[in-house]
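Participant: task: produce atomic coordinates for the following.
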Amino acid sequence: MSIRIDNAHIIDGTGTPAHTGSVFIEGQMILSVGRETPEADTVIDARGKAVCPGFIDTHSHSDLAILEDPFIWPKIRQGVTTEILGQDGISMAPLPSAYIPAWRKNLAGLDGDSETLDWTYETTDGYLSRMESSGVGTNVAYLVPHGNIRMEAMGLDDTTASEADREAMCAVLRREFDAGAFGLSTGLIYPPCTYADKAEMEALCSVAAEYGRPLVIHQRSEADTIVESMTEVLDIARTTGVHVHFSHFKICGKNNADKFQPVIDLLDRAREEKLTVTLDQYPYVAGSTMLGAILPPWAHAGGTEKLLERLADTDARARMLHDIEHGLHGWDNFVAFAGVDGIFVTSVKTEANQDAVGKSLVELGELRGTSPLEAALDIMLAEENAVGMVDFYGLEEHVKAFMSRPEMNVCTDGLLGGTPHPRTYGAFPRVLGKYVREEQVMPLETAVQKMTGTPATTFGIEKRGFLKPGHYADLVLFDPETIRDTGTYTDSRQHPVGVDMVMINGSIAYDINGSAPVTASGCVLRMKQPQ
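Facilitator: The predicted structure is shown next:
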């Protein structure tokens, strides 16, 4: 089966100026790009439209959902053809059987939970094989999550890793890299990752550097101590040679605007030193994560069951409230930088608390007849910590400045449950509509490069990210004059406009004029081992 796309505004993912021409696809592959192409079984007239490589979402939370339904429509319909799973140091594998009940509760606030899924896959190889068997609608790559590694090697307690513990973690990491993982992820605000010291991170990053894989990091602080946090991460890069990729890069808290220039200086210095440093970003001034992130790290020690015991204990609860109200050095206090009026509940797992979804913590307190923070602690206890949130943290000028950095690529960081952040449905079209067409922050070709070629190069994804002969036919056909996101924070489950067609491995996954595909055409990608 061959397809030819004619009269298209071709944007090839390299950042070079677009040109008009045709793209010829046969089977899964692009065979030619240019003005003269062979005859085809199907011809698509793309006059007035742009064609570019499929978008690569370098920070995705589809890890669980894709096992239950291979078609993640919020991603496909905005042009995403490849997702990188295993983010923030908390994901599906490795997962020793003994830890399944505890880990499911720890994971629920980010990726959800499932009563029907068979959780006994044990390792990254088992998890990837499960996806290969069930099929995937997008291409998927996987990062080894630091929290899962730590859990397998030494449990969920708030303890410092010994030399033997570090060696055990490195052995697990090597096993998972050998299974084809594309990098190591950590979330140093999430338990058990938050309990790691610098020696632990250096040990793991030495292995990542040995394999040529990046450290994908939600750093310890994106707020008050972001400069110290970045300094720690860059020191680890200097010591180990690891490629550092900062996740969802931002400065949290309008009160931290004075940190902007020191942060820029650190990025510039890293470039001057020729450290390998990249970052991704979603194009919004609000973030999204589990509501449990508002609690101090000690509250999570030992896993979710221990957290729930503390939430039910009067003295422990009083200590949590004290720490939230007064802060702890080095801890990103979401309440301090977003405020109780800037944090909104986005998802719960039970019907009993569905009335909380969409409410700010202030509104939740009013609804429950208590203070905003007491209401937040109550709902976390009732929902066993499976509560999502949106938090308003930042400044628009920072979003634009980081977007313009050469290290930056676009991501969604999209959670899928409840009333999700609008980035889940519209991050990529928002960049093309708001920041390219309307505000002219960058040329269209540069923006597409940051969605395609740059992330493919950053993560070593072969034969994707560019419109070139011999590459896989992951394509997006869109209208540069109309593409935009349509979701809002209160009505977020809205697909974008201006995306006409999405092709994955030569098969049409979405067509504005057609029906949904029956067969999932994505691939589970495994990183090849160095020769």
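Participant: when you work out contacts or count neighbours from here on, use the C-alpha atoms and nothing else.
Facilitator: Fine.
Participant: burial measure for the spatially closest residue to residue 54 that is not a sequence neighbour, as a count.
Facilitator: Of all residues not flanking residue 54 in the chain, residue 475 sits nearest, at 4.4 Å (C-alpha to C-alpha, 6 or more residues apart in numbering). Around residue 475 sit 30 other residues, with neighbours defined as other C-alpha atoms under 10 Å.
Participant: show the subsequent helix or strand relative to the strand or helix carrying residue 315.
Facilitator: Element membership of residue 315 [criterion: DSSP states H and E] is helix 314-326. Using DSSP H and E, the helix or strand that follows helix 314-326 towards the C-terminus is helix 334-338.
Participant: which strands or helices does that following helix pack on?
Facilitator: Helices and strands touching helix 334-338, by 3 or more C-alpha pairs under 8 Å, 6 or more residues apart in numbering; DSSP states H and E, are helix 314-326, strand 388-392.
Participant: what does the following helix or strand past the last one contact?
Facilitator: Just to be clear, that refers to strand 388-392. Once strand 388-392 ends, the next helix or strand along the chain (criterion: DSSP H and E) is helix 396-403. The contact list for helix 396-403, computed with C-alpha atoms under 8 Å, 6 or more residues apart in numbering, reads 249, 250, 251, 260, 281, 283, 284, 285, 408, 409, 435, 441.
Participant: most surrounded residue in those residues?
Facilitator: That'd be residue 409 among these, by other C-alpha under 10 Å, with 29 neighbours.
Participant: hang on, that residue in a strand?
Facilitator: Yes: assessed with DSSP: H, G, I helix; E, B strand; the rest coil, residue 409 lies in a strand.
Participant: and the residue nearest the centre of this protein?
Facilitator: residue 59 (2.0 Å; C-alpha atoms, centre = their mean).
Participant: leaving out sequence neighbours, find the closest residue to that one.
Facilitator: In space, and not counting its chain neighbours, residue 59 is closest to residue 413: 4.8 Å by C-alpha to C-alpha, 6+ apart.
Participant: can you report how many residues neighbour that neighbour?
Facilitator: Neighbour count for residue 413, taken as other C-alpha under 10 Å: 27.
Participant: and for residue 115?
Facilitator: Neighbourhood size, residue 115 [other C-alpha under 10 Å]: 6.
Participant: now swap in residue 94 and tell me
Facilitator: 27.
Participant: residue 162 now?
Facilitator: That count, for residue 162 with other C-alpha under 10 Å as the rule, works out to 12.
Participant: roughly how far apart are it and residue 189?
Facilitator: Per C-alpha to C-alpha, to the nearest Å, residue 162 is found 21 Å from residue 189.
Participant: can you pull the buried residues of the helix or strand hosting residue 263?
Facilitator: Per DSSP H and E: residue 263 is located in helix 260-272. In terms of neighbour count (16 or more other C-alpha atoms under 10 Å), helix 260-272 has its buried residues at 260, 263, 267, 270.
Participant: could you also give me the structure for this next sequence, so I can compare it with the first?
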Amino acid sequence: MSNFADLLICDALIYDGSAASPFRGELIVKNDKIMSLGAPGSLPREGVKEVFSAEGAILSPGFVDVHGHSDTPVLKVPTGDSKISQGVTSEVVGNCGFSEFVYSKEGNALGDAPLDNCDGSFDSYCRRVEVARPALNIAALCGHNSLRIKVMGYDDRKAAPAEIAEMKKLLQKALQQGAAGFSSGLWYIPGSFSDTEELKELAGALRGTGKPYCTHMRDEGDTLLESLAEAIEIAKCGDGILQVSHFKTLHPHNWGKQDAALAMVEKARAEGLQVFADRYPYTYSSTSLRMAVPAPYDKIDSASLTKLLRESSEERAKLTNLLETGSGKRDNWDKIILVISTAPEHARFYGKNMLEIAGELSMSAAQACVKLLSEASPSAAFGSMSETNLRRFLAQPWLLAGSDGSIFAFTDGRTHPRAFGTFPRFFQLARQEASIESVICRMSALSARQFQLCGRGRLAPGWFADLVIFNPEEYFSAADYGNANAPCTGVKRVYVNGALAYSPDGNLSRERRGRMLRVSNNPAGRTRPAVC
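Facilitator: Just a heads-up that it's a prediction; the model follows:
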């Protein structure tokens, strides 16, 4: 093997991920690892295959998206366009309780086709990712909703002890095979049908692994504080490691609960629990339009709801009445924007709010909502969050970056702008509340440590060469609800495991050297990550 290095990056302002002050310097890469860092001009040039000047730019560890949903998309779009173009070099998938591998044979709850050549085990999913050769690294959680679907379908009832035992056995097997943790989505069916005791028993599978319990809490609005208390209690049954997904305060009348929520996190941390959270830097969420409907329709999965409404004019009328005058009445239809739909004829409504769509259809917003739901499974952006609260969340040293999005190709259809814009927007907003070095630490090293992505998230000799070079004054999201697939600006180059994974210069070849990151259980425990 040649002793010559593959790459030297010089003239860089280096943020090494540790939250230490930046320094001018250079870095050498050989194969998939960082060989050395040094002062300007201090590292040998002889025999180096490529020298790249990062003049005017930051060199930092590649970013970690701790809350992604690319379980299946990474197999369909292995180039990872939407993530890699932001500087994301690793993604944690399987969030919100949904992990594709668990129920692959039976189909899945997110509307994707079953995974080919996957026997329902974590190990087989890993092999599928490895065959796909993604551009970025993938770590995966094991999801509670998926376990419940596998064992008991969509039954609206408490799980029997034997069913909990079967779910726990599947979870333990996934953790042994390298799953990075256990996730829940208690706002979604069938997770919403479970009680706290079921989750506490399952979380016991985490004990001794050093892996987190990651949760889309039961509620992020009216019962936010009760839901956060539940999440903390569940985490205590594992290794006391909690990751609160997309931490937020939904709806204006709940915005004032932020102080109490933050105090609860600080109290839990002071008691020794390892509580972290993540957030996408937008005040609009994105989920199924079905989430706009009230009970009893909220307990019906998307496909079944579409079938019911399509076949029954009586059900359409009943739901419309609930949305106009009953329990589902709302005055914020202008804050619900159609993002994408499974019906091609809905494309003309993309980027428009429900009042605008209703106007084009000459009907009420409630009628328009029911019409769309009866024709397809649309997704929408819901505007119900506070910009002030968002910025305060971003100031917290334990708040990590998570897009809550999937991988999309540059040429793909519509999505929420967070898919292409989370990391530049997180960086620009968070740097107004904290130092750049602490923000980069949260986007890289701290995130990698929370999920035990060993050897990643720092710039140091012997660590994996996951790198991003970007100009901080040009690093901005270009995506919006009208053009959600626009790549961000300011990124010069992205390297994954030492290979060039992205450059805005289309003339350069892009390699796909991402890896499936199997996370080992850690019976001896682990050092609690510090905050940045």
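Participant: please state their TM-score.
Facilitator: The TM-score (TM-score structural alignment, normalised by the length of the first structure) is 0.91; 510 aligned residues with a C-alpha RMSD of 2.2 Å.
Participant: picking that back up, in the second structure, what residues pair with the helix holding residue 263 of the first structure?
Facilitator: The alignment of helix 260-272 of the first structure onto the second structure (TM-score structural alignment) covers residues 258-270.
Participant: rewinding a little: the residue nearest to residue 54 of the first structure touches residue 30, doesn't it?
Facilitator: No: Residue 475 of the first structure sits out of contact with residue 30 when judged by C-alpha atoms under 8 Å, with a separation of 9.7 Å.
Participant: residue in the first structure matching residue 241 of the second structure?
Facilitator: Using TM-score structural alignment, the partner of residue 241 of the second structure in the first structure is residue 243.
Participant: not counting sequence-adjacent ones, nearest residue to the aligned partner of residue 53 of the second structure in the first structure?
Facilitator: Here residue 53 of the second structure is matched to residue 45 in the first structure, going by TM-score structural alignment. Among residues not flanking residue 45 of the first structure along the chain, residue 6 sits closest, at 5.0 Å (C-alpha to C-alpha, 6+ apart).
Participant: re the thing from before, in strands, which of the contacts of helix 396-403 of the first structure fall?
Facilitator: The strands, defined by DSSP state E, take in 281, 408, 409 from the contacts of helix 396-403 of the first structure.
Participant: now, which of these sits nearest residue 106 of the first structure?
Facilitator: Nearest to residue 106 of the first structure among those is residue 281, at 24.6 Å by C-alpha to C-alpha.
Participant: show me what the closest one aligns to in the second structure.
Facilitator: Checking TM-score structural alignment: residue 281 of the first structure goes with residue 279.
Participant: contacting residues for its match?
Facilitator: Residue 279 of the second structure is in contact with 245, 246, 247, 248, 393, 394, 399, 400, 401, 402, 403, counting by C-alpha under 8 Å, 6+ apart.
Participant: burial of the residue in the first structure that the last one lines up against, as a residue count?
Facilitator: Under the alignment (TM-score structural alignment), residue 403 of the second structure pairs with residue 412 in the first structure. A total of 28 residues lie near residue 412 of the first structure under the criterion other C-alpha under 10 Å.
Participant: same check on residue 528 of the first structure?
Facilitator: Residue 528 of the first structure sits with 15 neighbouring residues when counted by other C-alpha under 10 Å.
Participant: how near is the equivalent of residue 490 of the second structure over in the first structure to residue 477 of the first structure?
Facilitator: When the first structure is aligned by TM-score structural alignment, the residue opposite residue 490 of the second structure is residue 498. Using C-alpha to C-alpha, residue 498 of the first structure is found at 9 Å from residue 477 of the first structure.
Participant: which one's more surrounded, the two?
Facilitator: Set residue 498 of the first structure next to residue 477 and count neighbours by other C-alpha under 10 Å: residue 477 wins out with 24 against 20.
Participant: that one - that's part of a strand, no?
Facilitator: Yes: the assignment for residue 477 of the first structure is a strand, going by three-state DSSP.
Participant: roughly how far does it sit from residue 511 of the first structure?
Facilitator: 9 Å.
Participant: what is in contact with these two at once?
Facilitator: Taking C-alpha under 8 Å, 6+ apart as the contact rule, the neighbours common to residue 477 of the first structure and residue 511 are 500, 501, 502.
Participant: tell me, how many residues neighbour the second one?
Facilitator: Translated: residue 501 of the first structure. A count of nearby residues for residue 501 of the first structure, using other C-alpha under 10 Å, gives 21.
Participant: looking at the helices and strands packed on helix 334-338 of the first structure, which is closest to residue 382 of the first structure?
Facilitator: strand 388-392 (13.4 Å).
Participant: what is that closest one packed up against?
Facilitator: On a contact count with 3+ C-alpha pairs under 8 Å, 6+ apart, strand 388-392 of the first structure meets strand 286-290, helix 334-338, strand 343-347.
Participant: which residue numbers in the second structure go with that strand?
Facilitator: Using TM-score structural alignment, the residues of the second structure aligned to strand 388-392 of the first structure are 379-383.
Participant: which position in the second structure aligns with residue 184 of the first structure?
Facilitator: Matched to the second structure by TM-score structural alignment, residue 184 of the first structure sits across from residue 182.
Participant: touching, its match and residue 145? I think so.
Facilitator: No: between residue 182 of the second structure and residue 145 there is no contact under C-alpha under 8 Å: 10.6 Å.
Participant: between those two, which contacts overlap?
Facilitator: Any residue near both residue 182 of the second structure and residue 145 by C-alpha under 8 Å, 6+ apart counts here, and that gives residue 97.
Participant: just put the helices and strands packed on strand 388-392 of the first structure in JSON lines and tack on distance to residue 157 of the first structure and mean neighbour count.
Facilitator: What follows is these, written out as JSON lines (distance: least, C-alpha to C-alpha, whole Å; neighbours: other C-alpha atoms under 10 Å):
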{"stretch": "strand 286-290", "distance to residue 157 of the first structure": "20", "mean neighbour count": "22"}
{"stretch": "helix 334-338", "distance to residue 157 of the first structure": "23", "mean neighbour count": "21"}
{"stretch": "strand 343-347", "distance to residue 157 of the first structure": "27", "mean neighbour count": "27"}
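Participant: so what corresponds to residue 344 of the second structure in the first structure?
Facilitator: In the first structure, residue 344 of the second structure lands on residue 351 (TM-score structural alignment).
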